[in-house]
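Q: have a look at this fold, sequence not included:
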């Protein structure tokens, strides 16, 4: 009677009444490509409810998922795989401004402290990541550094500038003490020499203008969420740096940007920027770190081991590297004022 009244086949109505089918929902004729990854996504989001969907999508693609990103996010929503979090609901209404960034004009820099680095690093509670971004194209690179002191900052600036492919006309910083006097914004004399060496103008953000360097702030957010959250606990500093460089090349540089001629990748836009060449030698700053000598009288530095006299076993020494010299000095005490007791050729990170 129901089938005659509705004008449908009675077998269809019988299936609805028995609960075998749901009105308005068609049965799939092929297997659901997302089904094999449901349990993996549920466990990953239960472990880390704030994991970005883009990061999770990268993981399932490596596991063999062949669907698109919109389909993936729709499956997450439909199946309610992400636990609800009221504190993370987006806020709206914050005033913003669109700032023009001509090609080759500005590189933006910022530090980010990443929590809970692997204990084997010996870096304490936080790792320090320096991020540099070409403001026009959005290409960014990062450098994992042991300290935020000026010498380490200079080493990171040189490393990232060479990875970006050249020097822009200006470098923009917030009011960090290693670059300027925070109350006044005036560049320090020591960093002015660095700017002169690389031929750049130093631009300091105005006070209480957090959005002024929004390009690097977004890159910092991406580095913390898509790189650091998924980093295994058993990697070395050198392997972590290699993973970051690979991610920037394979993921960051392949993003599409709106241009006058349509859409182009970040790598394409960055390749067209008029950048000045990087100086042949880095600025001659001396970066110093403290190390504990092993029982075998070896000192670890950037994935390599350097020997010291056996009487220094299990003591604390300082390792200083002057950028551009190609060697490192090991001091007999915990700071660089102690006498130099060993000098070694600086090997490439993680080569032995």
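A: Thanks, I have it. Here the structure is a predicted model, which is why all the values come from computation and not from measurement.
Q: make it CA atoms for all contacts and neighbour counts henceforth
A: Will do.
Q: tell me where the protein has helices.
A: Assigned by DSSP state H, the helices in the chain fall at 2-6, 10-18, 38-47, 53-62, 69-78, 150-164, 189-198, 214-222, 237-247, 266-271.
Q: for residue 130, find the nearest of those helices.
A: Residue 130 lies closest to helix 150-164 among these, at 6.6 Å (C-alpha to C-alpha).
Q: now do the buried residues in the closest one.
A: 150-162, 164 (16 or more other C-alpha atoms under 10 Å).
Q: cool, stretch 107-127 as well?
A: Buried residues in stretch 107-127 (16+ other C-alpha under 10 Å): 107-112, 114, 117-118, 126-127.
Q: next one: stretch 169-182
A: Buried, per 16+ other C-alpha under 10 Å, within stretch 169-182: 169-175, 178-180, 182.
Q: from these, pick the one nearest residue 303.
A: Among the buried residues of stretch 169-182, residue 178 lies closest to residue 303 (C-alpha to C-alpha), at 26.9 Å.
Q: which ones are touching that closest one?
A: For residue 178, the contacting residues are 149-150, 153, 188, 191, by C-alpha atoms under 8 Å, 6 or more residues apart in numbering.
Q: so which of those is the closest to residue 5?
A: residue 153 (78.2 Å).
Q: so residue 128 makes contact with residue 112?
A: Yes - Residue 128 is within contact range of residue 112, at 6.1 Å (criterion: C-alpha atoms under 8 Å).
Q: centre-most residue in this protein?
A: With distances taken as C-alpha atoms, centre = their mean, the residue of the chain nearest its centroid is residue 223 (2.7 Å).
Q: against that first model, consider the following:
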């Protein structure tokens, strides 16, 4: 490979009339190399490949994916091309992305300014940071609400999908994250959530203070406009949104939760931090044990009763008495309880069921509900003979009169329909 300086020298000597052999002896290069550069067959500074280009077959796919989403992480795209058969390493893959200039420029993000940061020391097991991550365009419709909990020392995170961000759903998701982590840190750091504190003063709400006492922890509320103070969870939010959510394929929240748990335990815990994996740092976390049952908050969500008098909740279906189909009912569940209640719009409990595991696809229908629904269905069926659809039915007298009126309005020709009426009467 000739450098730019050597190529300039060779070009100048060639224009002066030097032969290829003389230029090669002068530069200490092979004659075939000099000839290829002077003919334009090779470019200075670009080494000829001596191994097959493994990236070339995957370049169109990578180009299209980055054109669709300029912010798609290289690691997420690497997972996709590996599934398609890409044989090289991640480092080689991202080097080819940069060398070929496949990632387009995002004008909206080109002028984003940074701000100073500083590392804060966190003893093992001392702090866990919490934050909601709102994810638009959920495959099952609407916006997904994800509560993320991150241990500040190791960077270990777990996250739980919730139907809302009210205090009951916050407590339920919070308990789910802690049980996935295997314990709780001594302090919880949160921003100024309306379900945690008074946003104007930063003082804890009495209802959430009871939750903190139940788990035996202290709560630190971040000051206003200090998002960097909980930078560990903010970083995990960005990681989840770009690395997991952008490429997620799931049809239900339960399927998404299952894939998220697997992602957190494999890809999430394999990340490197300070020369060690997150899993190795997590082993040093000294977490406090959790109570046997979650804090007894009461979750309540609305559902519409189906035509089969069933209510869907967490991937399972529960029956209600007939007569409520198409109406809105509330599903009420106390955390830690094995029972759920279905409450009508009037506030009365219309059914109670044993809770099925989330995403099990179970159908829970009481025997009395089945019997009552069968009676309603049978009574609604017609008792007479079904309509004979192949029977001959020519136009009747009313239709003939309407036809005569139309013909009389559109033409002066007088048409007698008596013969047609006789044929129609005979056919009956």
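A: Cool, got the structure. Keep in mind the model is a prediction, meaning the values are calculated, not measured.
Q: one step back: I'd like the buried residues of helix 150-164 of structure 1 laid out as TSV, including distance to residue 97 of structure 1.
A: Formatted as TSV, those follow (distance: C-alpha to C-alpha, whole Å):
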residue	distance to residue 97 of structure 1
150	32
151	34
152	33
153	29
154	31
155	33
156	30
157	28
158	31
159	31
160	28
161	27
162	30
164	26
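Q: closest to residue 351 of structure 1 out of those residues?
A: Out of these, the member with the shortest distance to residue 351 of structure 1 (by C-alpha to C-alpha) is residue 159, at 18.2 Å.
Q: quick check: closest non-adjacent residue to that closest one.
A: Of all residues not flanking residue 159 of structure 1 in the chain, residue 143 sits nearest, at 7.3 Å (C-alpha to C-alpha, 6 or more residues apart in numbering).
Q: any idea what the one you found aligns with in structure 2?
A: Aligning on TM-score structural alignment places residue 143 of structure 1 opposite residue 160 in structure 2.
Q: so who does its match touch?
A: Counting by C-alpha under 8 Å, 6+ apart, residue 160 of structure 2 has contacts 146-148, 173-174, 176-177, 257.
Q: overlap between those residues and structure 1?
A: Contacts conserved in structure 1 for the contacts of residue 160 of structure 2, using both residues aligned by TM-score structural alignment, their matches' C-alpha atoms under 8 Å: 146-148, 173, 176-177, 257.
Q: ok, these vs residue 49 of structure 2, which is closest?
A: The shortest approach to residue 49 of structure 2 among these belongs to residue 257, at 45.2 Å (C-alpha to C-alpha).
Q: that closest one -> structure 1?
A: Per TM-score structural alignment, residue 257 of structure 2 is aligned with residue 241.
Q: what's the answer for residue 123 of structure 2, then?
A: By TM-score structural alignment, residue 123 of structure 2 lines up with residue 102.
Q: quick one: its match from residue 276 of structure 1, how far?
A: 15 Å (C-alpha to C-alpha, to the nearest Å).
Q: please say which of the two ends up with more neighbours.
A: Legend: neighbour count by other C-alpha atoms under 10 Å for residue 102 of structure 1 and residue 276, higher for residue 276 (15 against 11).
Q: ok, now which ones touch the more buried one?
A: 166-169.
Q: quick check, residue 336 of structure 2 in contact with residue 294.
A: Yes - Residue 336 of structure 2 is within contact range of residue 294, at 5.5 Å (criterion: C-alpha under 8 Å).
Q: returning to what we had before: now the two most distant members of the buried residues of stretch 107-127 of structure 1.
A: The widest separation within the buried residues of stretch 107-127 of structure 1 (C-alpha to C-alpha) is 30.1 Å, between 107 and 118.
Q: returning to what we had before: redo the helices of structure 1 as JSON lines? Include distance to residue 302 of structure 1.
A: Below are the helices of structure 1 laid out as JSON lines (distance: least, C-alpha to C-alpha, whole Å):
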{"stretch": "helix 2-6", "distance to residue 302 of structure 1": "75"}
{"stretch": "helix 10-18", "distance to residue 302 of structure 1": "66"}
{"stretch": "helix 38-47", "distance to residue 302 of structure 1": "32"}
{"stretch": "helix 53-62", "distance to residue 302 of structure 1": "28"}
{"stretch": "helix 69-78", "distance to residue 302 of structure 1": "37"}
{"stretch": "helix 150-164", "distance to residue 302 of structure 1": "13"}
{"stretch": "helix 189-198", "distance to residue 302 of structure 1": "24"}
{"stretch": "helix 214-222", "distance to residue 302 of structure 1": "23"}
{"stretch": "helix 237-247", "distance to residue 302 of structure 1": "7"}
{"stretch": "helix 266-271", "distance to residue 302 of structure 1": "29"}
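Q: what's the closest of these to residue 314 of structure 1?
A: In terms of C-alpha to C-alpha, the element of the helices of structure 1 nearest to residue 314 of structure 1 is helix 237-247, at 22.3 Å.
Q: buried ones in the closest one?
A: Neighbour count says helix 237-247 of structure 1 has 237, 240-241, 244-245, 247 buried, by 16+ other C-alpha under 10 Å.
Q: farthest pair in these?
A: 237 and 247 (15.3 Å).
Q: just give me the match in structure 1 for residue 371 of structure 2.
A: Residue 371 of structure 2 maps onto nothing in structure 1, by TM-score structural alignment.
Q: confirm residue 371 of structure 2 sits in a helix?
A: Yes - according to DSSP: H, G, I helix; E, B strand; the rest coil, residue 371 of structure 2 belongs to a helix.
Q: any figure for the gap between it and residue 262 of structure 2?
A: Applying C-alpha to C-alpha to residue 371 of structure 2 and residue 262 of structure 2 gives a distance of 42 Å.
Q: next: residue 420 of structure 2.
A: In terms of C-alpha to C-alpha, residue 420 of structure 2 sits 77 Å off from residue 262 of structure 2.
Q: around residue 78 of structure 1, count how many other residues there are.
A: Going by other C-alpha under 10 Å, the residues that sit close to residue 78 of structure 1 add up to 9.
Q: contacts only, for residue 53 of structure 1.
A: residue 73.
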